[in-house]
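**Q** From the sequence below, what's the structure:
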Amino acid sequence: MELRDLDNAAAFCELVGAPHLLTYLGLTEEVDPAEARAKLKSRRKFMQGMQANPKYRREALFLIKHFSSLSTVLEDGPAYLRDVRRRTESEHLPVLEMTVRGVLAGGGLGAQQEAYLRHNALSLGVSEETFREVLERIADEMQISLEGDPLSHAPSSQDLYKLLGVDPRATPVEVVDAYGHRIAELQPGDPERERLALAKEVLSNEESRRHYDLTTARTGPPARTRETVRPTQPRLEAPGGVSRLELLGDPVRTLSLRADPAEATIQLRNGGTGSMGGRAEADVPWLIVTPDQLDPSAAEQQILVRLDRGALTDEATAGVVTIETERGERASVVFELQRGPTAGNVIGLLAFMLLIFLFVAGLVLQM
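**A** Reported below is the predicted structural model:
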């Protein structure tokens, strides 16, 4: 097996949208090499008759032209899969590194944050071993201990949005512009310049920014996510008081597509003494937030989050609702979709079962 064979296999999988050849052939990673090569040969025979079909033309031509290379890499499945993982990791390592740096900028790493970062790494195709190496290397570079609770000593200024002074909805261009303005205010050698560069890297990259937002949303302070909800009551505001946003309940919720209506409530508390105006906004069109403005005088208030089925896509998996006060405090709740059989699926299945029953009954009567 030569590098050229592995390159051809990688190019073909990118063309057909498959992670590797075994998935493309509908086989498991433990399959016998002879069976895998036989399946590939059968697929080539099928594709020889599909060259005139526009849907399969590019796939067919590539498979026929580079069949020898593709067959060769299947001779040694473990070695081929190691190359696949290496290529996948090299593609996603920059995103993982930026996400880890963004989270560690908070001053440390809790167990829940580490678990979510690990989940992100594995979903990107990065191995556990590589994830640990990246995490420990970056923590060492930033002189941050991976032991203990980061929430007890994390400075609030390490929120990357606050660090750059941008809105959570800021575009990548606005993030870069904000970085330019902030960096111009600092002297060369100021350690703040490194933190600003980190914030710009994380927030100007769409994928690393999404991972950073989801990670911080999942790992809010326990005191703000596990408290017992008290009855809503008006707040007697003290002159010159300061508000404090508190999110009550889990920062990760589930919306079931089988529920009708599919909705959930977010309970907020003002733990301070001042008024707490602000807004609530979803990052996806299929989550409807009502109301989208906070009641400044309420001690506690609820926000209704409803699923808009008409705007839902097949690829949708999760959305984030972010609450931001006029003082710049933010809290986020992740809503994960729980898909299940639809009514149409159930009716279709029942109809199919009825046809089977009638068919069997007819056979019995004929006997």
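**Q** Please make it C-alpha for all contacts and neighbour counts, starting now.
**A** Will do.
**Q** now residue 254, what's its secondary structure?
**A** Look at residue 254: counting by DSSP: H, G, I helix; E, B strand; the rest coil, its state is strand.
**Q** With residue 338 as the reference, measure out to it.
**A** Look at residue 254 and residue 338: by Cα to Cα, to the nearest Å, they are 6 Å apart.
**Q** Same check on residue 248?
**A** 22 Å.
**Q** So these two - more neighbours on which side?
**A** Neighbours were counted for residue 248 and for residue 338 using other Cα atoms under 10 Å; residue 248 has more, 21 against 13.
**Q** Am I right that residue 268 sits in a strand?
**A** Yes - counting by three-state DSSP, residue 268 falls inside a strand.
**Q** pretty sure it contacts residue 245?
**A** Yes - using Cα atoms under 8 Å, residue 268 makes contact with residue 245 at a distance of 7.2 Å.
**Q** Show the residue spans covered by the helices in the stretch 51-200 of the chain.
**A** Ranges of helices within the stretch 51-200 of the chain are 57-65, 67-73, 77-104, 111-123, 128-141, 160-164, 172-184, 192-203, based on DSSP state H, counting those that start in this stretch.
**Q** State the number of residues packed around residue 174.
**A** Neighbours around residue 174, by other Cα under 10 Å: 14.
**Q** cool, and residue 318?
**A** The burial count for residue 318: 18, using other Cα under 10 Å.
**Q** For it, give its distance to residue 287.
**A** For residue 318 relative to residue 287 (Cα to Cα), the value is 10 Å.
**Q** Proceed likewise with the subsequent sequence, for comparison:
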Amino acid sequence: MNLKDDKSKKIIVAVLLIITIIMTIVIVQAGPYNNNNKSDIVVDIPTGSTVNNVADILKENKLIKNELIFKIYVKVSNNSSKLKSGKYLFNQTYSNNEIIKDLAKGKIYNEGIKITVPEGSTSKEIIDLLVKNKLGSDKKYEELINNPKEFYGEFDFLKEDKIISLEGFLYPSTYYFEEDESEKDILNDMLSAFKSQYNEKLQKKQKDLKMSLWEVVNLASIVEKEAVLDEDRAIIASVFYNRIDIGMPLQSDATIQYAFKERKKSITYNDLKIDSPYNSYVKKGLPPTPIANPGIKSVEAVLYPDKTDYLYFVAKIDGGNTYSKTYEEHVKNVEQYRIDREERNNGGTK
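**A** Just a heads-up that it's a prediction; the model follows:
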């Protein structure tokens, strides 16, 4: 063995030793903060938090030893865009991988009063639900919902001139509220959820379409109330766009329903004549405010509508819709729906 070979082997051994030391340090730093402490720690990851924000919060709560190594583990595990906001229950025996796994799965720690806001709920329905669960007063909620300026400090998207109400922006989801939370804090949580769902991709698409947020959410709220099946949302959106393009009223029963204090079982011919800015049979264009709080699927349908020539649609008894390009076709479809409904109500006999 010559001196050159001996020197090369020593260098290789030294490099391997250094790599081993580094790997050991990384493994230790990414391991549990304290294997002997199983005391519960609740951490709150705010909506919109970046990986850096999450690392800071975990470090402050003594759940990770090294922020940089935690961020490397997040990146290597391909979870950079998957960490979800909410409250989590951890303890110091959790490793970085275990924490990342829970955050990516959204394994949220649920505490407080559970409130589920269904898609398509109106602000009035949301208020009734909250008050029923002893979470504030209806008067205060109404005051705040009708005054978006109260929320300008945290939510810039509300600053559009036409946004005169929080209707449409109280995102339908499941929430957990403390008994002593204020009405404003509760509405803040719902607005934060909307902000989180209305991501940069959707915002960019809105700008590409040269639409305002008010227009997107307003039309999405109508689509939400008209659609039964997910696959119909983008088609319904196309129908309303086609009507707008030719100066035709939207003619949506859902907007008229919003004009009434209590929802009616069905809209009558006389209802189509009421003097209301929400009567889309008489008034052209969008109503003054959204008519409900839509889910993200209806928002996406408005931003990514199907391309069709349809101007009319009528419900089918199976929950879907039949679409048509002309009024004559529409009349036939309405009659067919009436026949199908009567047949079903009569037990399948004509």
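**Q** Please work out the TM-score for the two chains.
**A** Scored against TM-score structural alignment, normalised by the length of the second structure, the superposed chains reach a TM-score of 0.27; 158 aligned residues with a Cα RMSD of 6.6 Å.
**Q** So which bits of stretch 60-75 of the first structure are buried?
**A** Of the residues in stretch 60-75 of the first structure, 60-64, 67, 69-75 count as buried by neighbour count, 16 or more other Cα atoms under 10 Å.
**Q** tally of neighbours for residue 175 of the second structure?
**A** Residue 175 of the second structure has 18 nearby residues by other Cα under 10 Å.
**Q** Give me the three-state assignment for it.
**A** Under three-state DSSP, residue 175 of the second structure comes out as strand.
**Q** Please report the distance of it from residue 57 of the second structure.
**A** 22 Å.
**Q** just checking, residue 219 of the second structure touches residue 300?
**A** No - with contact defined as Cα under 8 Å, residue 219 of the second structure does not count as touching residue 300 (10.9 Å).
**Q** Just the strands from the stretch 1-150 of the second structure, written as ranges.
**A** 41-45, 86-90, 113-116 (DSSP state E, counting those that start in this stretch).
**Q** Pull the residues that contact the strand or helix carrying residue 14 of the first structure.
**A** Assigned by DSSP states H and E, residue 14 of the first structure belongs to helix 3-16. Residues from elsewhere that reach helix 3-16 of the first structure, judged by Cα atoms under 8 Å, 6 or more residues apart in numbering: 19-21, 24, 59, 62-63, 66, 69-70, 72-73, 80, 83-84.
**Q** Now render the strands of the stretch 1-150 of the second structure as CSV, adding mean neighbour count and distance to residue 341 of the second structure.
**A** What follows is the strands of the stretch 1-150 of the second structure, written out as CSV (neighbours: other Cα atoms under 10 Å; distance: least, Cα to Cα, whole Å):
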stretch, mean neighbour count, distance to residue 341 of the second structure
strand 41-45, 16, 50
strand 86-90, 18, 45
strand 113-116, 15, 32
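**Q** Near residue 258 of the second structure, how many other residues are there?
**A** 17.
**Q** Ok, residue 335 of the first structure next?
**A** 22.
**Q** Same check on residue 99 of the first structure?
**A** 28.
**Q** Could you do residue 74 of the second structure as well?
**A** 23.
**Q** I'd like to know how far it sits from residue 342 of the second structure.
**A** 58 Å.
**Q** Now do the buried residues in stretch 173-186 of the first structure.
**A** Those would be 175, 176, 178, 179, 182, 183, for stretch 173-186 of the first structure by 16+ other Cα under 10 Å.
**Q** how much space between the first one and residue 209 of the first structure?
**A** Residue 175 of the first structure sits 11 Å away from residue 209 of the first structure when distances are taken as Cα to Cα.
**Q** How about the fourth one?
**A** Between residue 179 of the first structure and residue 209 of the first structure the computed distance is 15 Å (Cα to Cα).
**Q** same question, the third one
**A** For residue 178 of the first structure, the distance to residue 209 of the first structure under the criterion Cα to Cα works out to 16 Å.
**Q** Thank you, goodbye.
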